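*Asks:* Curious how this folds, go ahead:
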Amino acid sequence: MIRFARVAKFGYVRVETTGETACGSRPFPPLSCRHCLTDVPAGAPYLIVAHRPFEALHPYAECGPLFVCADACARHPDGPDLPPILTTSPDYLLKGYSADERIVYGTDKVVAQAGIAAYAAQVLDDPRVRHIHVRSARNNCYQLRIAPD
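*Replies:* Presented below is the predicted three-dimensional model:
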């Protein structure tokens, strides 16, 4: 015989009392849309789609989940200003990639929110680097790409 068991109540109590999950992280919501680069409005539908932030298929071209608003949203304009999606955490993981979509070793670094633009400019000064991926420093979730202007 088998038994299907719900999630133990202590997990919910921890979130209710501390705001953190059993792993010490915050629960998923709010979710950030990778198209408008803002949080999906509370209670609004969203989609979880598979995304590969690389042009070619190769062994290093990982594919992972990406959150987007289910309803049409305006694409965040490309530009030099820090988008809202990068203001919700104290730090982010930045990794430089070459033209052949390989990590340029020595460029991956967890960077404080206030230092993202300066570190990105420094990494992009390296002629081996074509662009940078910004990821969550906690869960490695892809956020966006930084490229030279």
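
*Asks:* switch to C-alpha atoms for all contacts and neighbour counts from now on
*Replies:* Noted.

*Asks:* can you map out the strands along the chain?
*Replies:* Using DSSP state E, the strands of the chain run over 46-51, 64-69, 91-97, 109-112, 131-136, 142-146.

*Asks:* JSON lines for those strands, including mean neighbour count and distance to C36?
*Replies:* As requested, the strands of the chain are arranged in JSON lines below (neighbours: other C-alpha atoms under 10 Å; distance: least, C-alpha to C-alpha, whole Å):
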{"stretch": "strand 46-51", "mean neighbour count": "13", "distance to C36": "12"}
{"stretch": "strand 64-69", "mean neighbour count": "19", "distance to C36": "8"}
{"stretch": "strand 91-97", "mean neighbour count": "24", "distance to C36": "19"}
{"stretch": "strand 109-112", "mean neighbour count": "16", "distance to C36": "22"}
{"stretch": "strand 131-136", "mean neighbour count": "21", "distance to C36": "16"}
{"stretch": "strand 142-146", "mean neighbour count": "19", "distance to C36": "11"}
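
*Asks:* please give me the structure for this one as well, since I'd like to look at both together:
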Amino acid sequence: MEIRYTAIPAERLAAMREAGEDEFGNKWQPRVAEGWEPLRCCLRKASVDEDIALICYTPWDEPSPWMEAGPVFVHHEACAGYPDTGEYPALFRHNKAILNPFDHSGARAYDHITFLGPEDDHLAALANVLSQPDVAYVHVRSGSAGCFHFLAT
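*Replies:* I've put the predicted structure just below:
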């Protein structure tokens, strides 16, 4: 099974940068990275002293009763994004995670929600969830904070 891993779309981030605010009206402002922040634009950890922004983000691009929004870190200026869309992002491979699956109608597939620990095989668990006939895609989220990591299809 080939899985695609997708960071926050560059077009959405570009629109937010141009507007000077995220999609929820929070001001787009730089902050200096301490070096621990997981960046959702390129799916890597920020380097010390990089200019980043903390924004409110939802992976939904249209209204949905399933919409969840929360804080995520991104580069303040545009970056190259996540080029390895066929590779599970290394930064998130050994953390606490929630695999939050959705069916083909866009509703949450409750029977397949999966909680992972750092010791679990995240790739195998994700492949298992995505192999279910009723699962169309998965929002991979932080198991600690609940915030969005990336989309898996």
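
*Asks:* Quick one: closest of the strands of the first structure to H35 of the first structure.
*Replies:* Closest of the strands of the first structure to H35 of the first structure is strand 64-69, at 6.3 Å (criterion: C-alpha to C-alpha).

*Asks:* sorry, back to before: I'd like the strands of the first structure laid out as JSON lines, including distance to D81 of the first structure.
*Replies:* Output for the strands of the first structure, formatted as JSON lines (distance: least, C-alpha to C-alpha, whole Å):
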{"stretch": "strand 46-51", "distance to D81 of the first structure": "24"}
{"stretch": "strand 64-69", "distance to D81 of the first structure": "21"}
{"stretch": "strand 91-97", "distance to D81 of the first structure": "16"}
{"stretch": "strand 109-112", "distance to D81 of the first structure": "16"}
{"stretch": "strand 131-136", "distance to D81 of the first structure": "15"}
{"stretch": "strand 142-146", "distance to D81 of the first structure": "11"}
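
*Asks:* Out of the ones you listed, the one nearest L57 of the first structure is which?
*Replies:* Of all the strands of the first structure, strand 46-51 comes closest under C-alpha to C-alpha, at 12.2 Å.

*Asks:* The closest one aligns to what range in the second structure?
*Replies:* Aligned by TM-score structural alignment, strand 46-51 of the first structure corresponds to residues 52-57 of the second structure.

*Asks:* Which one of the strands of the first structure lies nearest to R14 of the first structure?
*Replies:* Closest to R14 of the first structure of these, according to C-alpha to C-alpha: strand 131-136, at 23.1 Å.

*Asks:* give the contact list for the equivalent of Y119 of the first structure over in the second structure.
*Replies:* In the second structure, Y119 of the first structure lines up with A125, judged by TM-score structural alignment. With C-alpha atoms under 8 Å, 6 or more residues apart in numbering as the criterion, the residues that contact A125 of the second structure are T114.

*Asks:* try 6 Å this time
*Replies:* Counting by C-alpha atoms under 6 Å, 6 or more residues apart in numbering, A125 of the second structure touches no other residue.

*Asks:* if I look at it, how far off is T58 of the second structure?
*Replies:* Distance of A125 of the second structure to T58 of the second structure, given as C-alpha to C-alpha, to the nearest Å: 23 Å.

*Asks:* Repeat that for Y82 of the second structure.
*Replies:* Distance, Y82 of the second structure to T58 of the second structure, using C-alpha to C-alpha: 18 Å.

*Asks:* F102 of the second structure now?
*Replies:* Distance, F102 of the second structure to T58 of the second structure, by C-alpha to C-alpha: 15 Å.
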